[in-house]
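1. Okay, here's the prediction I keep looking at, along with the sequence it came from:
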Amino acid sequence: MITDKVQTAKIQLGDHIEAWHNGKLFHKGRVTDVVHSLDLIWIRDARTGTRKLLDPDALEIIKVEAPQAAG
């Protein structure tokens, strides 16, 4: 898996990201909405299927490759 720490301004709709804090994975999923002027990022959480608002000031946002489809 290729990872790349990114600034909020570089995150786009459809990107797959992970959100880390103190070395622990808190959320991962596909970006559904971004408001660059306010540094707001929403994802569809891959584990729960719920929509999550991420705080880039509190979390380390890592851009990752899209998960491979099963089969």
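-> Good, I have the coordinates.

2. contacts and neighbour counts: CA atoms only from here.
-> OK.

3. I figured Ile2 hits Glu18, correct?
-> No. Judged on Cα atoms under 8 Å, Ile2 makes no contact with Glu18 at a distance of 11.8 Å.

4. So these two - more neighbours on which side?
-> Neighbour comparison, Ile2 and Glu18: the larger count goes to Glu18, with 21 against 8 (by other Cα atoms under 10 Å).

5. Identify the residue nearest the more buried one in space, chain neighbours excluded?
-> Nearest non-adjacent residue to Glu18, counting by Cα to Cα, 6 or more residues apart in numbering: Lys28, 4.2 Å away.

6. Comparison target below:
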Amino acid sequence: MGMNTEELLAPSPAKKKAVHSTADLACGDLIEAAYRGAVIRRGTVTRITSGDELFWITDDLSGTRRLLDVTEFDITRL
């Protein structure tokens, strides 16, 4: 996954809680998603799929919906 450095976000200074499964999430949670130590997404959870580790957020940076996989990113709840 090649990320453009312009898409990286500064980590939030807020207290964070690691998310290991979609069972740790609820709609309305504010999360950060990091890849290889760099925060690439921050947003509000809008939908959680059942039966897998996928969930949707509204990305704060772009305002668009993004599908994230708990198994591919380091997810933290803010």
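-> Alright, I've got the coordinates. Not measured: the values here are computed from a predicted model.

7. In which helix or strand does the residue nearest to Glu18 of structure 1 reside?
-> In this assignment (DSSP states H and E), Lys28 of structure 1 forms part of strand 24-35.

8. Which helix or strand contains the most centrally placed residue in structure 1?
-> The residue lying closest to the centre of structure 1 (Cα atoms, centre = their mean) is Ile17, at 3.0 Å. In this assignment (DSSP H and E), Ile17 of structure 1 forms part of strand 16-21.

9. Other residues contacting that strand?
-> Strand 16-21 of structure 1 is touched from outside by 25-31, 54, 58-66, with contacts defined as Cα atoms under 8 Å, 6 or more residues apart in numbering.

10. how about the strands in structure 2?
-> Counting by DSSP state E, structure 2 has strands at residues 17-19, 30-35, 38-48, 54-59, 65-69, 74-77.

11. which part of structure 1 lines up with the shortest one?
-> Read it as strand 17-19 of structure 2. Here strand 17-19 of structure 2 aligns to structure 1 at residues 4-6, judged by TM-score structural alignment.

12. same deal with the fifth one?
-> The alignment of strand 65-69 of structure 2 onto structure 1 (TM-score structural alignment) covers residues 51-55.

13. Average offset of the strand holding Lys28 of structure 1 relative to structure 2?
-> Superposing on structure 2 and averaging over aligned pairs (mean Cα distance after the TM-score superposition for structure 1), strand 24-35 of structure 1 comes out at 0.5 Å.

14. and that strand, which stretch of structure 2?
-> Going by TM-score structural alignment, strand 24-35 of structure 1 sits over residues 38-49 in structure 2.

15. centre of the chain versus that stretch, how much separation?
-> 3 Å (Cα atoms, centre = their mean, to the nearest Å).
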